[in-house]
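In: predicted model follows, preceded by the sequence.
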Amino acid sequence: MWLNNILETIGNTPLIKLNKITKDIPATVLAKVDYFNPGNSIKDRMAIKMIEVAEKEGKLKPGGTIIECTSGNTGMGLALAACVKGYKCIFTTTDKQSKEKMDILKAVGAEVIVCPTNVEPDDPRSYYSIARRLAKEIPNSFHCNQYDNLANRLAHYESTGPEIWEQTEGKITHLVCTAGTGGTVTGTAMYLKEKNPNIQVWAIDVYGSLLTKFFNTGEVDMNEVHPYVSEGFGEDFVPDNYDMSVIDRFEQVTDKDGAVMARRIAKEEGLFCGYSAGSCLQGLMQLKDKLKKDDLVVCIFHDHGSRYVGKIYNDQWMMERGFLDVKSFKDIVNGRKNSQKLVSIQPTNTVAEAVEMMKKYDIEHIPVFDNGNIAGSISENGLFQKVFSNPDIKNAKIQEVIEHAFPIVDFNTPVEKLGTLINKENGAVLSKDEAGNYHIVTKYDVINALGK
């Protein structure tokens, strides 16, 4: 049986057990993986609900223009609905959002206006203010305003909450969700609390957002607000979608911890998720001592990692912000499982002997030493090219095919510096340890170190 359009695929996303990262937690931890929605995020649910309610109330009419300020995911859901229903879209977003999000919105026909992040919400340059202004200026337009539009939380009350209740057979004890517009955490919590008031709802926030202090004190303290790079959650005001009475706790997570955890989820659980998923699970890990054996925890994983390949899944971006622990040449050497002696060769050895050494030790690069001094190097790729053009060269001496010497660096040189020295022409670097022994690091060692 076929579906009538892409919007009919929204919802009914899987609940997947986490196994490795949460192995030391006594409770069972499940992820509600909402990147299975057609727009790759949970925001598809509320996007279509806001449009349906606006149509029903006569606020959105045929041929109209949908206007919204979005971090990217809500815009995607709105754009899909607009494609099917025949609306135009104009979205405002902030300059901290990933380029991938903006490009995706443009790909589905939306106009995207990028606004500065570090301005007050009421500043005329903010993405909130520009969206409001456009809604007033453009005829037959509708400003969705996901922050204060209660259709946002209604979507999760009607879909996300019931799905989780049914998928856990009513056994859920904890809901963990990042807090942004408030729609997901509030709407889902409202439904679940109606079913079982004892269910604990933990909202995960980011440092730089004022939501946590507002929850704890009822005070809107702008001194709490400062720039952060986490995307899709945290706020510098309190949206109308919040009903704090259905939330039991707020927990804040750093930009770094959320990003690092997202990478762990991809690598250890096979779930390629976005920034908020990493922060959601990190928040749970910070609260794991509050869990018991029979608890059943559901974490909301909002969106897909493809939106963040230029950010949290980009080593350079992570290193520039200090999110990857700086490793050195020394750390790489000490971290090897088999700390074998450096394999080297003499200029008087033959090419055939070098090839056998490469096979025996499963290596691609060998430094050449002449009477204890570095004379050059040989590489698997270099030898292959020479043997391919002249098969008889296998009997030649190394001194006849020798390549340039590998660079020599300090034993404490950081990994990111090594990455600038290792390239297509130069596959390795050398260094001496405290005892005067040489060691080698290749591009694969660097890649492995950055991936940990």
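Out: Nice, thanks for sending it over.
In: only C-alpha atoms for contact and neighbour calcs from this point on.
Out: OK.
In: neighbours of residue 4, how many?
Out: Residue 4: 8 surrounding residues under other C-alpha atoms under 10 Å.
In: how is it assigned, secondary-structure-wise?
Out: Of the three states, residue 4 takes coil under DSSP: H, G, I helix; E, B strand; the rest coil.
In: also residue 299?
Out: Here residue 299 is strand, with the state taken from three-state DSSP.
In: tell me how many other residues crowd residue 330.
Out: With other C-alpha under 10 Å as criterion, residue 330 counts 19.
In: distance-wise, check it relative to residue 417.
Out: To residue 417, residue 330 is 13 Å away according to C-alpha to C-alpha, to the nearest Å.
In: quick one, strands of the stretch 101-250 of the chain?
Out: Along the stretch 101-250 of the chain, the segments classed as strands by DSSP state E, counting those that start in this stretch run 111-115, 141-143, 174-178, 200-206, 249-253.
In: and residue 323, which of those strands is closest to it?
Out: With C-alpha to C-alpha as the criterion, residue 323 lies closest to strand 249-253 of the strands of the stretch 101-250 of the chain, at 13.4 Å.
In: just the buried residues of that closest one, please?
Out: Buried residues in strand 249-253, counted by 16 or more other C-alpha atoms under 10 Å: 250-253.
In: next, the one to line up against it:
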Amino acid sequence: MGADAGSGGPVYDSVLDAVGATPLVQLHRVVPAGGAPVWVKTEWANPGGSVKDRAALNMVLDAERSGALRPGGTIVEGTSGNTGIGLAMVAAARGYRAVFVVPDRTTTEKIALLRAYGAEVVPTPGLVPREDPRHVQRLAARIAADTDGGWLADQYANPANPAAHATGTGPEIWAQTGGRITHLVAGAGTGGTLTGAGSHLRSLGVQVVAADPESSRYGGGDGSPYYVEAVGHYLHPLTDSDDWPAVYDPAVAHRTERVGDGESLRTLRRLAREEGLLVGGSAGLAVAAALRVSAEAGPNGLVVAVLPDSGRIYLSKYFDDDWLTTLGFLDAGPGAAGGGDPLVRDVLEPDAPGLTVAPATATVAELRELLEPCDPLATVPVVAPRRTGETTWSAPDVLGTVSVGALAGLSPGDRIGAHAGPPPVTVGHGEYRAAADARLDAAGVAPHDPVLVLVDGRAVALRAREWLSRPGPR
């Protein structure tokens, strides 16, 4: 355990003793005028770089005590990155082998960190039904069962996950604020942080607010894909049942703040440039929600938001201007390629509200009825069907396209999905037209090929590639 080294700070026997006791930092420039102070729990100060270090260590210690994990064993987990990184750090410090199954949408930085700790990484498709054997959790469970000495951490059902926050994170925040905290804001991935820290602080009279991506099922969204990693609940349209993590208790939160990807990502960039805090997407989500809570609570409140990780593992995404611009989250800057040319949205004629789409499960007869009358040369996006009504579609939801004219030769009972072409290429509405045109040229996109236009990662229009060459305002 740690020993006090006087004014120089603590000295630890092991890196694992440094888990927890993370600082609170007050925000200044992004907080709304007249709002409650907002303090943030800087969980990237944990030695593995995220809030998941707490759960990882507690789960391993609990498994050692119970005998589920024995000396020389192998730690196995399905993870989007941070829990795996925490477990990899613990495995290295305590002499275990580690194998992690990660979805293919995980950042390259996270995968590199897992391998840096000596862990084996098994990539798998991220957007598959829960029943698919390639699903992150199913594949991890199978590897653990097939590995001699394998132990599945199972952060989604392991009670040691929320327990780490009920005995650590929650009491720390109460002590650090001197009991003055009025609101806790935290996102839910597995739900361990919100459930554990939230239950402790709620018992002391604190209002608990869950921050959730707008399309996440936790807050009542349609379950479609979103771009903020490691938080919320995605539901594949072909999954039979909407099963939530066993460790997540939704009754802990008094309410949920649903935040769109664009607001979350622009907030995290403001934190870097206005507060000097380089944080990840789920932290941007939590602060965006906390700023709303601050405005409501007024100057007598004290809002604490849990910031799960650092932006250093998202440099190739959330802090990459090109990545954000091509997905429609950001307008191209004056120094970007094509500067001075119109933006894509400048040459895109206005659409009627909503984007006409064809669910992949719809029949040809149903689509004909939906589209009549319609230009036979028109092309329609084919999308993954969902259980609830939606008004916008995430780019990964667009499975392909179908030409209206091609319907004439098909049987009325045929499913549209069977006749869809490949997914269309995408452009962001804030790209310079010339830069987008050059990018599509390099990709070999023909003039009549369909192009999907994105705003905040969601489809707003489908056009033939040739419209990019039309004159626009200058």
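Out: Alright, I've got the coordinates. Bear in mind the structure is a predicted one, so any value in this text is a computation, not a measurement.
In: returning to what we had before: distance to residue 450 of structure 1 for the strands of the stretch 101-250 of structure 1 - can I get that in JSON lines?
Out: Shown next, in JSON lines, are the strands of the stretch 101-250 of structure 1 (distance: least, C-alpha to C-alpha, whole Å):
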{"stretch": "strand 111-115", "distance to residue 450 of structure 1": "32"}
{"stretch": "strand 141-143", "distance to residue 450 of structure 1": "43"}
{"stretch": "strand 174-178", "distance to residue 450 of structure 1": "27"}
{"stretch": "strand 200-206", "distance to residue 450 of structure 1": "25"}
{"stretch": "strand 249-253", "distance to residue 450 of structure 1": "22"}
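In: now for residue 398 of structure 2: what does it line up with in structure 1?
Out: Residue correspondence to structure 1 (TM-score structural alignment): residue 398 of structure 2 is left unmatched.
In: scratch that, residue 175 of structure 2
Out: Under the alignment (TM-score structural alignment), residue 175 of structure 2 maps onto residue 166 of structure 1.
In: same question, residue 65 of structure 2
Out: Aligned by TM-score structural alignment, residue 65 of structure 2 pairs with residue 56 of structure 1.
In: remind me, longest helix of structure 2?
Out: helix 281-297 (DSSP state H).
In: run through the helices of the stretch 1-150 of structure 1 in chain order.
Out: Taking DSSP state H, counting those that start in this stretch as the test, the helices found in the stretch 1-150 of structure 1 are 43-56, 73-85, 99-107, 127-137.
In: the second one maps to which residues in structure 2?
Out: Spelled out, it's helix 73-85 of structure 1. Using TM-score structural alignment, helix 73-85 of structure 1 pairs with 82-94 in structure 2.
In: cool, and the shortest one?
Out: For helix 99-107 of structure 1, the aligned range in structure 2 is residues 108-116, judged by TM-score structural alignment.
In: how much does that stretch stray from structure 1?
Out: When structure 1 is superposed, stretch 108-116 of structure 2 averages 0.5 Å from its matched positions, counting by mean C-alpha distance after the TM-score superposition for structure 1.
In: contacts for that stretch?
Out: 81-82, 84-85, 88, 120-121, 312-314, 316 (C-alpha atoms under 8 Å, 6 or more residues apart in numbering).
In: nearest to residue 38 of structure 2 among these?
Out: residue 312 (22.7 Å).
In: stretch 196-208 of structure 2: which residues count as buried?
Out: Here stretch 196-208 of structure 2 shows 196-202, 206-208 as buried, counting by 16+ other C-alpha under 10 Å.
In: now these as a markdown table including distance to residue 370 of structure 2?
Out: Rendered in a markdown table, the data for these read as follows (distance: C-alpha to C-alpha, whole Å):
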| residue | distance to residue 370 of structure 2 |
| --- | --- |
| 196 | 48 |
| 197 | 49 |
| 198 | 47 |
| 199 | 48 |
| 200 | 52 |
| 201 | 51 |
| 202 | 49 |
| 206 | 50 |
| 207 | 46 |
| 208 | 44 |
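In: helices - which of those land there?
Out: Going by DSSP H, the helices hold 196-202 from the buried residues of stretch 196-208 of structure 2.
In: mind putting these in CSV, distance to residue 287 of structure 2 included?
Out: Putting those into CSV (distance: C-alpha to C-alpha, whole Å) gives the following:
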residue, distance to residue 287 of structure 2
196, 19
197, 17
198, 16
199, 20
200, 21
201, 19
202, 20
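In: which one of those residues sits closest to residue 161 of structure 2?
Out: Top of the list for closeness to residue 161 of structure 2, among these and by C-alpha to C-alpha, is residue 196 at 8.0 Å.
In: quick one, helices of the stretch 201-350 of structure 1?
Out: 211-217, 255-264, 275-286, 315-320, 329-334.
In: out of these, which is the most enclosed?
Out: Of all these, helix 275-286 carries the top mean neighbour count, a mean of 26, counting by mean count of other C-alpha atoms under 10 Å.
In: just checking, what packs against that helix?
Out: Using 3 or more C-alpha pairs under 8 Å, 6 or more residues apart in numbering; DSSP states H and E as the contact criterion, the elements in contact with helix 275-286 of structure 1 are strand 174-178, strand 200-206, strand 249-253, helix 255-264, strand 296-301.
In: ok so, going back, to residue 155 of structure 1, which of the helices of the stretch 1-150 of structure 1 lies closest?
Out: Nearest of those (C-alpha to C-alpha): helix 43-56, 5.0 Å.
In: shouldn't residue 156 of structure 2 be in contact with residue 249?
Out: No - contact criterion C-alpha atoms under 8 Å: residue 156 of structure 2 and residue 249 do not qualify, at 11.6 Å.
In: could you dump the helices of the stretch 201-350 of structure 1 into CSV with distance to residue 449 of structure 1 added?
Out: Shown next, in CSV, are the helices of the stretch 201-350 of structure 1 (distance: least, C-alpha to C-alpha, whole Å):
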stretch, distance to residue 449 of structure 1
helix 211-217, 35
helix 255-264, 14
helix 275-286, 21
helix 315-320, 11
helix 329-334, 7
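In: among the ones you listed, which is nearest residue 90 of structure 1?
Out: Closest approach to residue 90 of structure 1 among the helices of the stretch 201-350 of structure 1 (C-alpha to C-alpha): helix 275-286, 24.4 Å.
In: thanks again, I'm all set now.
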